[in-house]
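>>> Would you be able to build a 3D model of this:
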Amino acid sequence: MKINSTFTGEIVPRATKWIYSATAMGRDAAYTLISLFLIAYIQFAAPIGYVNGVRDPALYAAQFGVISIIVIIARIWDGLNDPIMGFIIERCHFKMGKYKPWILIGAITNTAVMLVLFLARPQGWAYVALFGVFYFLWDITYTMNDIGYWSMLPALTSDEKQRNEITTIMSIFISVGAFAVGGVVPLTVANNAVQNYGIIAIVVSVVFLLSQLILVFFAKESARNLEQEKISQKTKFGDMFRLMKTNDQLRWIVIVILIYYIASNILNGLGLNYFYFMFGYGNDAGEGGNIQFLFTIMYAGGTILAQFLFPLLIKFLKRSTLLLISFLMMALGHVVFFFIGAPFNGVPALGVQYPILLYVLGIIIFSGQGIFYLILLIMMENTIEYNEWKTGERKEAVAFSLRPLTAKLASSAQQGIVWVTLSVSGALAVTEGISKLEVDKGLGIATDIETGANQLIANGNQDMIIFAAVMTLLPFLLYVGAYLITRFLYNIDEKKYAQIVKEVDERRASLAVETPQEEVK
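The predicted structure is shown next:
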């Protein structure tokens, strides 16, 4: 197959449908390693806080704070950079395809940068400086791949059934990639974090790069539409802001996705620390790493089950009904998690005494999240046809640059929330001691460090009620806000979307008769 092979019509070739969907697994494995565990790596294993080989706890806290600020700024910049990438994709066209060049360039460069972030180990401020440079490079290179990949989705087909099927399959593979990393990391890293994070980074980087090479060389892009190509050539950077202004439905769904990402990221961002502090630092049965692994299995099971059931549920239930059910599952699940997961009045939390309660909650919360997110993706995809119906322009790349923009802004908010929570609750002071033990283990100075780590936790002054409240009740409030917006301000239901697609198709047919298609050089 030629790398620039294309297909025509609304039916996506079977191979392309599965390759496009399956290669999301490698992408999200890589993204999960960075978004969920890079800060945990820095917190527990990075060589920060050192002066001439000696650890200074106050310097550790200061350098962790500087790194947190770098991450916050970088993710905001990266989010703002996403529309620039969308603009570039709309304007630049290669024989290789509209999206494939950026997917390929981003994958190759991002793989190299990710390895540096986990394998390079200068000490103290030298590490902070290296991290600042390469984290910004990671943002830029991943954006190339991310915008190219997601912009390709709505361009494959406008058929709602086909699009729903691809979105569902893709979401399953996204979950597999994310949960594979989300489960393996907490199960393996404690007690030898420096070495194990390095091994995991190498494996994930190879899987990510191979998956994107398969996508680029074996999947097909949809043949270009001449009229939309002419519009793309006229794309300006300010189009994103105009698009948000003129496409009211896109504007509201982008706000909802941003809120959703922030809410779901909080539990993920604080989860590993929570399980270490509540169940103990280590990977053995009953310890924090093992409990986090089992919780992640419930997370994966609930999400993948929801995704498998989604095509069946959407046939019998309206999107609005599914949205309400999934909202109640994830929102109320977080409230219950707080009351059984926090140690009130010095009494061990019920969830610590009976971890199976947390596992059941994991299935409920993440099943709800899986359905809720799938519906949000479909709602966002449908605003592409809405924009074409309203203005005559699709602008897929510009519109879908807003999805990773929301992800990056939410990730920035997550890092700020995690940093503040660790500092205010007193948890960061405890993890400084654990970090020193892990670095010593990496240097061969220490051997078994679990006993020392758990003594630090037992003697620490961390406030786990504050910790649990931020982790559960704040997401609950955000989910309430997200649902209310979709309920009262987003109005493209199934009936309206069908009418929009019908009218758009009629316009295209009329235009095709008046102006025959020519091959785009």
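>>> going forward, measure contacts and count neighbours with C-alpha atoms only.
Fine.
>>> Run through the residues that contact Leu357.
Gly351 (C-alpha atoms under 8 Å, 6 or more residues apart in numbering).
>>> Now show me the structure for the sequence below, then we'll compare the two:
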Amino acid sequence: MESTSQAVPQTSGNAKSRIAYSFGAFGHDIFYATLSTFFITFVTSHLFNTGNEAQNDRMVLYITNIIAALRIVELVIDPFIGNAIDNTKTRWGKFKPWVVIGGLISSVSLLILFTDMGGLNKTNPGLYLILFAIIYITMDIFYSFKDIGFWSMIPALSFSSQEREKTATFARIGSTIGGNIVSVVIMPIVLFFSMSRNGGAGDNRGWFWFAFIVATISFLTAVGVGLGTHEIDSDLRKNTEKTGFKDVLKVLVKNDQLMAIALSYVLYTTGVSILNASELYYFTYVLGHAAQFTLLGTINTLVGLLSVSLFPKLADKINRRNLFFICIFIMLCGIGVFTIAGTSLAMVLVAAELFFIPQPLVFLVVLMTITDCVEYGQLKLGHRDESLTLSVRPLLDKFGGAVSNSVIGIAAVAAGMTTGATAKTMTAHGIMSFKLYVFGIPFVLIILGALVFFFKVK
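Predicted coordinates for the structure are as follows:
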């Protein structure tokens, strides 16, 4: 099918666009890793230090439950955000304005969340919780606009499945570096800006400046996407009819393959989010060396790049479906090693790598499957819904993150891993409780996700 706008270059052959898009993914995943994995560490270990342990634990549970509730409520909102993006028409396209605007507002909101709001968490806890909820939902909604807009661009950048795999691979290289470099730099940055080392965990000042750097990078790379990428204009991208507000959920439900991959992925990503978010706790409270977490982040960055670069060849030789199951098996082996690693750094690193290496590959398998569901839905329903369809993946990541934050909060309180705790204060019972939460639950959820994929995703 010929393009209706020959003046717009095809991004699949445009190095500038690919670089801009990959840098956008870099900044986007720096933000996501901070929000989904390390923000909860700040909340449980630094934000509440009233001197009253019971009060601290209560506030931690309030915050983690507020986060979980808001993110689950927002699951209903995300499809409508996707539909709003689909119905957007501007001279800059329908995706880029939301990437830039969402990047700005979410970055500013994140920065505020990494503060005690002028001491309100101690002087007026009730008001603090109300303001926290308002700022958090604002951040989450505009992050959704950015997230959905950004990843929804892939079907608009090329109509070739192979070209999409290449573009997504470039983006995943950027996101792999971004998501893992946070683990490399977080503790050095936090400790550099902290007034007190606090047993190697840093203080609130250090965490604020870390968040400032993250927010700045996230916004600047979003601007880079806005300036450096181009959508392909084609008759294929023109809906035969608009999807009305009341028809949004109907469109999703009628796409049976989209629903199948969604169910599989939500089980998988919830399990993965829980274990990923637990790793800094493991280094801090079990190994007793939070600074060694930088080593894990460095290794993850290097092997993650290798993993992503192999995706096109692996997907071609053994196909996406087989690749998915091989990855799941390796991840389960990693969880098994984690359960017996104890205080051995070498064993912990082996377990973490076995669990991590397949993650970028599974992400790309799922992303490509959902992306192809755009045309599947268009064929079945008679109209094209790019952002609405692609909104499903970040929606599910949010759900996984919501459950993860809740589980980690409960596990940290149950194990005694809250403000003021150190590895020396941990008990054998506390560590065992922690392991049951962060290893047992992910193991079961990942197996269930694989079973759904096997039986339902065609």
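>>> Doesn't Glu10 of structure 1 lie inside a helix?
No: Glu10 of structure 1 is assigned coil when assessed by DSSP: H, G, I helix; E, B strand; the rest coil, not a helix.
>>> how close does it get to Leu156 of structure 1?
Applying C-alpha to C-alpha, to the nearest Å, the value for Glu10 of structure 1 to Leu156 of structure 1 is 7 Å.
>>> So the two - more neighbours on which side?
Neighbour tally, Glu10 of structure 1 and Leu156, criterion other C-alpha atoms under 10 Å: the higher count belongs to Leu156, 24 against 15.
>>> Check which helix or strand Ser151 of structure 1 maps to.
Taking DSSP states H and E as the definition, Ser151 of structure 1 sits inside helix 125-156.
>>> Tell me which other helices or strands that helix touches.
Judged by 3 or more C-alpha pairs under 8 Å, 6 or more residues apart in numbering; DSSP states H and E, helix 125-156 of structure 1 is in contact with helix 57-91, helix 100-119, strand 221-222, helix 396-400.
>>> whereabouts in structure 2 does the third one align?
The one in question is strand 221-222 of structure 1. With TM-score structural alignment applied, strand 221-222 of structure 1 matches the range 231-232 in structure 2.
>>> for the longest one, same thing?
Alignment note (TM-score structural alignment): helix 57-91 of structure 1 is matched to residues 53-87 of structure 2.
>>> Need the contact partners of stretch 162-181 of structure 1.
By C-alpha under 8 Å, 6+ apart, stretch 162-181 of structure 1 touches 11-12, 17-18, 20-29, 31-33, 154, 157, 296-297, 299-300, 303-304, 307-308, 310-311, 374, 377-378.
>>> Now, of those residues, which are buried?
Neighbour counting with 16 or more other C-alpha atoms under 10 Å marks 11-12, 17-18, 20-29, 31-33, 154, 157, 296-297, 299-300, 303-304, 307-308, 310, 374, 377-378 as buried within the contacts of stretch 162-181 of structure 1.
>>> in stretch 127-135 of structure 1, what's buried?
Tyr127, Val128, Leu130, Phe131, Gly132, Phe134, Tyr135.
>>> Same check on stretch 67-82 of structure 1?
Buried residues in stretch 67-82 of structure 1, counted by 16+ other C-alpha under 10 Å: 67-72, 74-82.
>>> Out of these, which comes closest to Asn196 of structure 1?
Ile67 (21.6 Å; C-alpha to C-alpha).
>>> residue contacts, the residue nearest to the closest one when sequence neighbours are not counted?
When the adjacent residues along the chain are set aside, Ile67 of structure 1 lies closest to Val128, with 6.5 Å between them (C-alpha to C-alpha, 6 or more residues apart in numbering). Going by C-alpha under 8 Å, 6+ apart, Val128 of structure 1 touches Ile48, Gln63, Val66, Ile67.
>>> same check, this time on Ala260 of structure 2
Counting by C-alpha under 8 Å, 6+ apart, the residues that Ala260 of structure 2 touches are Val452, Phe453, Lys456, Val457.
>>> What spatial separation is found between Leu322 of structure 1 and Gly370 of structure 1?
Leu322 of structure 1 is 11 Å from Gly370 of structure 1, by C-alpha to C-alpha.
>>> more neighbours, these two?
Shown here are Leu322 of structure 1 and Gly370; by other C-alpha under 10 Å, Gly370 has more neighbours (26 against 18).
>>> for the residue mapped onto Phe208 of structure 1 from structure 2, helix, strand, or coil?
Phe208 of structure 1 maps onto Ser218 of structure 2 when the alignment is built from TM-score structural alignment. Recorded secondary structure, Ser218 of structure 2: helix (three-state DSSP).
>>> Okay, the nearest residue to Ser218 of structure 2 once chain neighbours are set aside and Phe39 of structure 2: tell me how far apart.
Once flanking residues are discounted, Ser218 of structure 2 sits nearest to Gly27: 4.4 Å by C-alpha to C-alpha, 6+ apart. The spacing between Gly27 of structure 2 and Phe39 of structure 2, counted by C-alpha to C-alpha, is 16 Å.
>>> Equivalent analysis for Val100 of structure 2, please.
Taken as C-alpha to C-alpha, the span from Val100 of structure 2 to Phe39 of structure 2 is 23 Å.
>>> and those two? which has more neighbours close in?
Taking other C-alpha under 10 Å, Val100 of structure 2 and Phe39 do not tie; Val100 has more neighbours (25 against 20).
>>> corresponding residue for that one in structure 1?
Looks like Val100 of structure 2 aligns to Leu104 there (TM-score structural alignment).
>>> do the same with Phe356 of structure 2
Counting by TM-score structural alignment, the partner of Phe356 of structure 2 is Phe366.
>>> Enumerate every residue touching that match.
Neighbour list for Phe366 of structure 1: Tyr299, Ala300, Gly302, Thr303, Met330 [criterion: C-alpha under 8 Å, 6+ apart].
>>> What is the corresponding segment of structure 2 for the helix or strand where Glu506 of structure 1 lies?
In this assignment (DSSP H and E), Glu506 of structure 1 forms part of helix 494-514. Taken onto structure 2 by TM-score structural alignment, helix 494-514 of structure 1 occupies no residues there; it is unmatched.
>>> Show me what counts as buried in that helix.
Quick answer for helix 494-514 of structure 1 (16+ other C-alpha under 10 Å): Tyr497, Ile500, Val501, Val504.
>>> Good, we can wrap up now.
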